[in-house]
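>>> Prediction below, plus the sequence it came from.
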Amino acid sequence: MDPEFAPLVRALELYVPLRGPGGAALSVHHRGQLVADIAIGTRDRAGAPMEPDTLVMCLSTAKGVTATLLHIVADRGELDLDAPVARYWPEFAQGGKGGITVSELVSHRAGLYAVRPLIDQIEDIYDWPRMVEALARAAPAHAPGRDFGYHAWTFGWLVGELLQRATGASFTDLLRECIAEPLGLEGLYIGLPEHERARVAQTIEWGSTKLGFSTPGGSGRLRRAAGASVEVAGRAARALGLRFDPSDMVGAMLPRGLSSLDLNSPVFLRAVIPSLNGVFDARSLSRLYAALAGGGELDGVRLMSRAAIERARADQNVGLGRVIPFPLRVKMGYHRPISLGLRVSVRGRSKDLGIASADAFGHFGLGGSGAWADPERELGVAVVTNCFAGRLPADLRTVGVCTAAAFAADRRAR
C-alpha cells in the first residue's frame, strides 16, 4: 500500500462491527496505479476472512456499471443518446412514451420508477420478458424529462433491454466483451456464473439474509398505520414545496414480497437484474473507475472517448427528486459521491481538500458498497461490504472512505 493511503485502513474499519460477522474490501487506483488493495473482517458468519478478491453482492452499485456499458455502446455509434428509446425498442412507445430519449431514460427522468404495479410476487423479478413487456406498456408518472425520480429497480430492465435491442447481443455478453475482457477484470458480474459461486461472500443484513421491509401480507393494522404515515409525510412534503413524495418512494423501492427476497439465494445471484444484483470484487470495480478517471483509458486500453465521459458525468438534476429526499446530483446514470472536507485557497487557486470534486461520479448501493471516479484527481475507488451496518450505520460509512481517499490523493499529488 502507498503510505499516503494508509489512513484508509481506519476508514474501512468503520465498515465492520466491533463484534460479530461482517467484512469489507477496498481498492484504490491513483494516476493509473494500484495504491491500496485491502480487506478486513469476515466473508461469512462462520468467520472465513474477507479477501481483496472476494466477490460481494453490491446492490445498486450495479447501476454505475450498467451506465458505463451504455456509454461505451453509445460511443461506438451503436446508440444515440439523443434518440427516442422507441427507435431501438418500438414497443416502448406505448403509454405516451414515444418521445422519451435515451439520455432521459439513463438519467432517471423517464417517470418509470414505479415497480409495485408491475409485479404480483417477488419472483417476477427473475422473468426478464415479463418485466420488459410490463415496462413497455407502462405510462410515465410525470412528463418525461421534466422531473426526476430514482428508478431503483426498473433502471436495470429499461437500460438492459435498450442495450440488447440496440446491439443484438445479450447483456451479459456485452458486459464481458466491452468491459471485463478488455480490462482483464476477474470480478465483475451481473448474472453470476455458477463457477464463481465459491468466491461470493455471504450477505449479512441485520441478523437476516432478507431485506426485511414490511410489505403487504403483514397485519392489517400495521399496513393501515404505514399507509397513514405515508399520507401524512406526503402532505408535509407538499406543504414545504418539495418534489419528494413518500408514496413515490414506496412504489419505486418496495415491490410486493420484498421481505421474502433472499439476497444469498443462488437464483437471485445468477439472475440478470442490472439495477441491483451486481456481484463484484473491489479490485475490478476500482480498475474500471480508474479507466473512467483517466479519460476512458487504462494501461493502453481505451473503453470510451474523453468526450463520452464529459457527457456522461454532466449533472442532469439537482435538488431533491420524487423518490429519494436527498440531493443525489444525478448524472447520466451516475451520481456524485458524498464527502467532507475543507475549501482552501493557495496562491489564488481554490482547492477542495477532502471534498469529492464536482467532476466526480459513480454509484453506491444500499448497505455501503460503491465505486467512483474523480477525474480531477485521476482517482478510482471501490469499496465492497457484505454487512449493512458496522461501527457507523449503513451508507454513512461511504462518506468516510470518500473523504479519506480524496485527502490521500491530494497528499500523494503533492
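Yep, that arrived.

>>> use CA for all of it now, contacts and neighbours both
OK.

>>> ok, the residue nearest the centre of the chain to R343 distance?
The centre of the chain sits closest to T61, judged by CA atoms, centre = their mean, with a distance of 2.8 Å. Separation of T61 from R343 (CA to CA, to the nearest Å) stands at 29 Å.

>>> same question, A404
From A404 across to R343, the span is 15 Å (CA to CA).

>>> What of G168?
Note on G168: its distance to R343, by CA to CA, is 48 Å.

>>> coming back round to it: in this structure the residue nearest to the centre of the chain contacts L276, no?
Yes - between T61 and L276 there is a contact at 6.9 Å, judged by CA atoms under 8 Å.

>>> quick one: common contacting residues for these two?
Contact criterion CA atoms under 8 Å, 6 or more residues apart in numbering; residues shared by T61 and L276: G365.

>>> okay, now the one to match up with it:
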Amino acid sequence: MGSATTINKAALQALRDRARRDVDAGLAFGGVEGCSIALAKDGDILWEEGFGAARADTPILLLSITKTVFESALWQLFAGSLKPEDRVLEIIPDFMSGTAPDLTIGMLETHMGGFPWAPLDFPEAADRDTRLAAFREWRTDRKPGEAYEYHPLCVGWVLAEIVERVSGVDYRTFLKRQVLEPLGLSGVNGVSLGEPIAALQDVLLHHNCMYGWAPDRSKRVPMVYGLDSYEGLALGTPGAGGVGTASGVARLYQAYLSNPGELWNPAIHRDAISRTRINGPDPVGRPMLRTLSFLQAGPPEGRFGERDVFGSAVSERTFGHGGQGGQIAWADPDTGLSFCYLTNTVVFPPFCFHPRARELSSLAAQVLDR
C-alpha cells in the first residue's frame, strides 16, 4: 500500500462490499467460504483484503489462472532455440504415436490442439512414465489448428514435458528459479506450483459445490487432480494447480506489464501479452480473443463467454485469465492497474463463467481516481 496512486474510496468500498456479499450469502446458498482481493499499480500493492475464512495472506488454489503463471516459464525458453511454431513431435517424438505431426507448441498454448478432454487424472498424473504412456494413447478430436476449444488441463502436462526436455530441469523448479524467485514472489504466500505438503498447511482448501452444497465434505464430488487435497496441490498440476495469494498474483501481473530487468526477451514478452493470435468464435459462437498466453478484453460489446471475466470498465488492451468459481486476474496496460480475486469455493455455473468475476472486475477497474 506504499504507492502514491490516489484511490477512489467509494469505488473501493463498492468492490469490498461485492466481495463480502458472497461470503455473507453462505455456502448453502451459493456463496463462498472465503475469498481475497488485491489491486496493484507501479509494482506496489494498493489494496489487499481477505473475507470470510480467508485473510489477505491466506494461500488459495489458483485454478486456471495457473496457466498464465506457468506459461511465463515458456517465455524464458522462447528466448533460446525453442519457438511457438515448433512441432510437438520434434520434442516428444512419440506424442500421440505420431498421429498429430502438425501440432505446434503455439497451438497448445492457444487451445487449438484439438484434444481438450484427453484423459489423465490424479494420482496417475504424478508418475511421469504414466503421463508419457497417456501421451502416446491420446488422439485429437479434430485437426490441430482448425478451431478454438478451451483445453482445461491436458495441455499443461504436455507443456510441462516440453519445459523439462528443453531445459533439463523439473518444470516446477524451472518456473521457480527462472521466474518466481527473480521476482521475489516464490512460495505459497506469493505464487507457487508444486510445493511440498509441509508448505501447504495454511492453504484454504477448496470446496467443490458445482453440483450442490453438502455439509459433509465426503458427499461432495471431489475436484479433478485432487485439487481439494494437500496431496493434489503438492503435485503441481501445470494447468490448474498453482497456489498463491491475490496480492502475489497481482504483483506477478505487474511484472507482466513492466518486464522488470528484461526478465523475458522484450519481443517475446510483447508477443505474449499483446499480439492477438486467436480472433474468432469459440465452439458456441462467442467472440474469442487470445494472445499466446492470455485472454484479451477487446471491445466491451464482445465481452461474454470466457471474456466475460473482464467486466465493462477495463481497456481493450487488458489481458488476463479467469478461473473456475469466478476467480480472475488481469492487468490493464492503459491504467497500469492489476487485479486479482481468489476464492476457495466452486459453485455453478462451472469454469470461469460465474457473474461475480465480471462484477468484481468492473468495480476494480474504477478504483483509480482519474
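Done, it's in. Just so it is clear, the model here is predicted, and its values are computed rather than measured.

>>> Got a TM-score for the two of them?
The TM-score (TM-score structural alignment, normalised by the length of the second structure) is 0.81; 339 aligned residues with a CA RMSD of 3.0 Å.

>>> thinking again about what came up before, counterpart of the residue nearest to the centre of the first structure in the second structure?
Alignment note: T61 of the first structure maps to I65 in the second structure; criterion TM-score structural alignment.

>>> same question, F280 of the first structure
F280 of the first structure maps onto G244 in the second structure, by TM-score structural alignment.

>>> leaving aside the residues next to it on the chain, what's closest to its match?
Of all residues not flanking G244 of the second structure in the chain, V191 sits nearest, at 4.3 Å (CA to CA, 6 or more residues apart in numbering).

>>> looking at it, that neighbour is touching A250, isn't it?
No - using CA under 8 Å, V191 of the second structure is not in contact with A250; the gap is 9.9 Å.

>>> now the helices for the first structure?
Here the first structure has its helices, by DSSP state H, at 8-13, 61-75, 102-106, 128-137, 154-167, 171-175, 181-183, 220-239, 246-253, 266-270, 282-293, 306-312, 396-413.

>>> now those helices in a markdown table, with distance to H29 of the first structure?
Shown next, in a markdown table, are the helices of the first structure (distance: least, CA to CA, whole Å):
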| stretch | distance to H29 of the first structure |
| --- | --- |
| helix 8-13 | 13 |
| helix 61-75 | 17 |
| helix 102-106 | 27 |
| helix 128-137 | 35 |
| helix 154-167 | 27 |
| helix 171-175 | 21 |
| helix 181-183 | 14 |
| helix 220-239 | 41 |
| helix 246-253 | 33 |
| helix 266-270 | 27 |
| helix 282-293 | 6 |
| helix 306-312 | 18 |
| helix 396-413 | 10 |
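
>>> follow-up on the earlier one: against G400 of the first structure, how distant is the residue nearest to the centre of the first structure?
17 Å.

>>> Over to G341 of the first structure?
From G341 of the first structure to G400 of the first structure the distance is 10 Å (CA to CA).

>>> residues in contact with the counterpart of A6 of the first structure in the second structure?
Taking TM-score structural alignment, A6 of the first structure has L12 as its aligned residue in the second structure. Listed by CA under 8 Å, 6+ apart, the contact partners of L12 of the second structure are L363, A364, V367.

>>> Of those - the most surrounded one?
Of all the contacts of L12 of the second structure, the highest neighbour tally under other CA atoms under 10 Å goes to A364, namely 27 neighbours.

>>> Tell me the counterpart of that residue in the first structure.
Mapped onto the first structure by TM-score structural alignment, A364 of the second structure lines up with A405.

>>> what do we get in the first structure for the residue nearest to G244 of the second structure?
V191 of the second structure maps onto L188 in the first structure, with residues paired by TM-score structural alignment.

>>> For that match, grab the count of nearby residues.
26.

>>> do the same with M1 of the second structure
Residues near M1 of the second structure, counting by other CA under 10 Å: 12.

>>> from what I can see it touches W47, true?
Yes - the criterion here is CA under 8 Å, and M1 of the second structure meets it with W47 at 6.0 Å.

>>> got any residues that touch both of these two?
Common contacts of M1 of the second structure and W47 (CA under 8 Å, 6+ apart): none found.

>>> what's next to stretch 193-201 of the second structure, contact-wise?
Outside stretch 193-201 of the second structure, the residues that touch it by CA under 8 Å, 6+ apart are 172, 176, 187-188, 230-231, 233-238, 241-243.

>>> Of the residues you listed, which is the most crowded?
Most neighbours among these, by other CA under 10 Å: V243, with 31 neighbours.

>>> show me the contacts for D121 of the second structure.
By CA under 8 Å, 6+ apart, the neighbours of D121 of the second structure are V224, Y225.

>>> Would you mind measuring from it to V243 of the second structure?
Noted for D121 of the second structure: a distance of 19 Å to V243 of the second structure, by CA to CA.

>>> got a list of what D102 of the second structure touches?
R87, P144.

>>> Looking for the alignment partner of it in the first structure.
In the first structure, D102 of the second structure lands on G99 (TM-score structural alignment).

>>> do you know how far that match is from A143 of the first structure?
10 Å.

>>> what do we get in the first structure for S36 of the second structure?
S36 of the second structure maps onto A25 in the first structure, by TM-score structural alignment.

>>> Excluding residues flanking it in the chain, which one is nearest its match?
The spatial neighbour of A25 of the first structure that comes closest, neighbours along the chain excluded (CA to CA, 6+ apart), is A39 at 4.0 Å.

>>> That neighbour: what's it in contact with?
G23, A24, A25, L26, M50, E51, P52.

>>> just the residues you listed now: which is nearest D248 of the first structure?
A24 (32.1 Å; CA to CA).

>>> what about the closest one, neighbour count?
A24 of the first structure: 31 neighbours (other CA under 10 Å).

>>> Please work out how many residues are found near E205 of the first structure.
Look at E205 of the first structure: counted by other CA under 10 Å, it has 17 neighbours.

>>> And it? What does it align with in the second structure?
Checking TM-score structural alignment: E205 of the first structure goes with N208.
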